[in-house]
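Peer 1: Pasting a predicted model and its sequence here:
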Amino acid sequence: MGRVRVVGVGMVPFVTPSKSGSYDAMAAAAVRKALTDAGLDLEQVQQAYAGFVYGDSTSGQRALYGVGMTGIPVVNVNNNCSTGSSALWLAAQAVGSGSVDCALAFGFEQMERGALAMKWSDRPSPFVDFMEVAQKRNGPSEAPFAAQLFGGAGAAYMEEHGTSPETFAMISVKARKHAGNNPYAVFRAPTTVEEVLASPRIFGPLTRLQCCPPTCGAAAAVIASEDFARRHGLKGDVAIAAQAMTTDQPDTFEDPKNLVGFSMAQRAADEVYEKAGVDPRDLRVVELHDCFTANELLSYEALRLTAPGTAEKFIRDGDNTYGGRVVTNPSGGLLSKGHPLGATGLAQCAELTWQLRGEAGARQVDDVRLALQHNIGLGGAAVVTLYQKVG
């Protein structure tokens, strides 16, 4: 994987559904930006992987045809909230294996207003077993299913470690503060712990301002081999040092935190650290999957950024932000930047590429040589990617 380069990235500003353009227009704009950033034409791309969750089956083709119809393979990818990173994983695999020299990964989502819901009532839901375990522990609820799962995991962590509600709220405050420097983010106005806690209760420790909003947007990345980048004079200084995708194992249903991907993420992160020979203490910047404040807190420990049971201290000591040990979600994360499902993983890739290039503006983290990306989808898949500045 060390020979795989991210040579171009692009995204459009994320927006709420009421302000969204059509998915194909957003995706085409993000792809054009990534190609321009790379200094390539679409004709030089040999394969494309299109990520989206809500859309008809060949929406990827519709979106890419707005940029050009070159006849290359276009693979449509759906892996719930890890869809964008799954498309990236496939593109990196294609390049890393030598099957192609240059591949495109792009993701987009044109979401509806309101919380995520299960779309199909006439067939088995992939979340049946998850909800059965969650409701056996927490009881039935009218709350959105994702909030029940993540809120239940947060409540279980609180019970075990005595974590205060204020600690969870501090994550939302930090997300808004970071997003204030990101022109691509939806929610850039600051908030306070008091405002977060006073917002309507959703489930467990979660209030409305601790839940990511439905968002529309698109992002893209051009992936190339080291040799291709060199031959074409491309920016080849951001390498994918290691990458792993994991799915559920039986332990998913044995612990509330595993219902929301803790064990999947931990196994993926451990695999990445081992492949790259990197200690998580070497990381200075991480984009992680903060769909709810509870999941950001859990992810600190899943990714081994802090020891088991110490996430509250990690937050209260300011070790998760500028001036601390590792800046988490400098983009504002899903909580404030927004979470258009198919685009999220590729927006994370764009942010970390800019960080490694030193192009993140007011969000720039000092001395970035390594950057970690964490993206999960319930049901389930976890993708962890380690980027490295080379040259």
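Peer 2: Looks like it came in fine. Residues are numbered from 1 along each chain as shown.
Peer 1: C-alpha only now, for contacts and for neighbours.
Peer 2: Will do.
Peer 1: which residue of the chain sits farthest from its center?
Peer 2: The centre of the chain is farthest from one residue, Arg231, which by C-alpha atoms, centre = their mean lies 31.2 Å away.
Peer 1: mind listing the strands for the stretch 251-391 of the chain?
Peer 2: 285-287, 327-328, 370-377, 381-389 (DSSP state E, counting those that start in this stretch).
Peer 1: Tell me which of those strands sits nearest to Phe108.
Peer 2: strand 370-377 (15.1 Å; C-alpha to C-alpha).
Peer 1: Return the angle between stretch directions for the closest one and strand 381-389.
Peer 2: Orientation check (axes from the mean of the first three to the mean of the last three C-alpha atoms, to 10 degrees): strand 370-377 against strand 381-389 gives 160 degrees.
Peer 1: and Ala28, what is it in contact with?
Peer 2: Ala63, Leu64, Gly66, Val67 (C-alpha atoms under 8 Å, 6 or more residues apart in numbering).
Peer 1: Neighbour count added to those, as a markdown table?
Peer 2: What follows is those, written out as a markdown table (neighbours: other C-alpha atoms under 10 Å):
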| residue | neighbour count |
| --- | --- |
| Ala63 | 23 |
| Leu64 | 24 |
| Gly66 | 15 |
| Val67 | 17 |
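Peer 1: what about versus this one:
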Amino acid sequence: MIKSFSNMPKIRTFVIGCGMTKFEKPGRRENFDYPDMAKEAVTKALKDAKIDYKEVKQATVGFCYGESCSGQRALYQMGMTGIPIYNVNNNCSTGASALFLAKQLIETGNNDCVLALGFEKMERGSLGTKWNDRTVPLDKHFEQMVELEGFTSAPPASQLFGNAGEEHMKKYGSKPEHFAKIAYKNHKHSVNNPYSQFQDEYTLEQIQNSTQVHRVLTKLQCCPTSDGSACCIVANEDFVRKHKLESQAVEIVAMEMNTDFESSLNEKSSIKLVGYDITKAAAKKVFAQTNYKPQDVDVVELHDCFSANELITYEALGLCPEGKAHEMIDRGDNTYGGKYVINPSGGLISKGHPLGATGLAQCSELCWQLRGEADKRQVQNCKLALQHNLGLGGAVVISLYRLGFPEANKAKSKL
């Protein structure tokens, strides 16, 4: 008799190793091609997990700017073991999409250890299209943007998110200073992150007075393009116990991906156009699978490609009621000493944004936080972590993490 999948016990999935490069301005480090980035990140992750590459059964590799099968080229230098390697591309949510796929490969029951890698070798300046002889994947989003707000000479992505910020101000009463406060916080957090592209602290006035990019957004409220790589290794419980990794295993409690709904394009909203509805839906599914609610979260890494997106994402994730994000900011509930610590890494605004690596860098930061290994960035008594990685066009991945074996971690910390 064939067993129903719904009646099978859930396979727990754990992140057992993390590694990343420093994120850097494109071209700053000489001889730093994507295979070099990947090798550094993977080597660090394998060392962290205390395993050999030969124990990896499959791999998922995320990147947006590169030729087909770049994932194979990046990993072959670690060993040509014949394993399946999947190349993943989901715009800015590529890294978390690779992790989402890796988790599902564990949950099939056919793999006990899967590696998720992301990297990007980028060009300087704002993002643009590479293929001008075919349909642009964001054509519907741009058409809706033009219909709602027109089109300016500013980079298209900044227009989409700047318009969303403007809509929030008109609808709920937030002000330009609230968006600037987010950038101030993230730049301040990045001072303690050795992996961050920028480690400079700015005053609120410097952020507000930096070059205007689009509407509410100034230059210091926008993420830069970056070179870099990040890697996370996931495994099932048997693998964790076999290798005695309980003290560092971080459980992926729940993870969901959503792509655009009709409401994303048809409800005449700049906020919904940049992923509000899909973020809200994915977050609801994540918390519905658990005994947790958003208010139980201690630390968050979310997709602050622009300060406007961080603000509206507070509401979409359920960290505060709709229309109240600016009040949450004024209370200081998004940084150390407040209700949540959001983007302790510095976020995309300061850490940088190599598209394929970002989601895996977010996961790495949260794992280090939960393991108590975040050094000066450490969030005290951190027990539950939330991740949000968004790509327009569109896909969002929401993940919830906790220590898989907290007693083992506690025993280790006492040594």
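Peer 2: Thanks, I have the structure now. Predicted, not measured: the structure shown is a model, and the values here were computed from it.
Peer 1: picking up where we left off before, now the strands of the stretch 251-391 of structure 1 in TSV, with mean neighbour count?
Peer 2: As requested, the strands of the stretch 251-391 of structure 1 are arranged in TSV below (neighbours: other C-alpha under 10 Å):
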stretch	mean neighbour count
strand 285-287	26
strand 327-328	26
strand 370-377	26
strand 381-389	26
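Peer 1: SS state for the residue mapped onto Leu149 of structure 1 from structure 2?
Peer 2: In structure 2, the residue paired with Leu149 of structure 1 is Leu160, using TM-score structural alignment. State at Leu160 of structure 2, reduced to three classes by DSSP: H, G, I helix; E, B strand; the rest coil: helix.
Peer 1: picking up where we left off before, pull the contacting residues for the residue farthest from the centre of structure 1.
Peer 2: Applying C-alpha under 8 Å, 6+ apart, no residues qualify as near Arg231 of structure 1.
Peer 1: Under the alignment, what does it map to in structure 2?
Peer 2: Match for Arg231 of structure 1 (TM-score structural alignment): Lys242.
Peer 1: contacting residues for Val327 of structure 1?
Peer 2: Taking C-alpha under 8 Å, 6+ apart, one finds Arg284, Val285, Val286, Asp319, Asn320, Thr321, Val365 in contact with Val327 of structure 1.
Peer 1: cutoff 7 Å now
Peer 2: Val327 of structure 1 makes contact with Arg284, Val285, Val286, Asn320, Thr321 under the criterion C-alpha atoms under 7 Å, 6 or more residues apart in numbering.
Peer 1: Among these, which one lies nearest to Ser99 of structure 1?
Peer 2: Val286 (29.7 Å).
Peer 1: Contacts only, for the closest one.
Peer 2: Val286 of structure 1 makes contact with Val327, Thr328, Asn329, Ala371, Leu372, Gln373, according to C-alpha under 7 Å, 6+ apart.
Peer 1: Does Gly217 of structure 1 belong to a helix, a strand or coil?
Peer 2: With three-state DSSP as the criterion, Gly217 of structure 1 reads strand.
Peer 1: Looks like Ala316 of structure 2 contacts Gly275 (just checking).
Peer 2: No. The pair Ala316 of structure 2 / Gly275 is not scored as a contact, 9.0 Å apart, by C-alpha atoms under 7 Å.
Peer 1: which of these two has more neighbours?
Peer 2: Gly275 (29 against 23; other C-alpha atoms under 10 Å).
Peer 1: And that one, what's its match in structure 1?
Peer 2: Per TM-score structural alignment, Gly275 of structure 2 is aligned with Gly261.
Peer 1: Which residue range of structure 1 does the host helix or strand of Ala96 of structure 2 align onto?
Peer 2: Element membership of Ala96 of structure 2 [criterion: DSSP states H and E] is helix 94-107. Mapping helix 94-107 of structure 2 onto structure 1 (TM-score structural alignment) gives residues 83-96.
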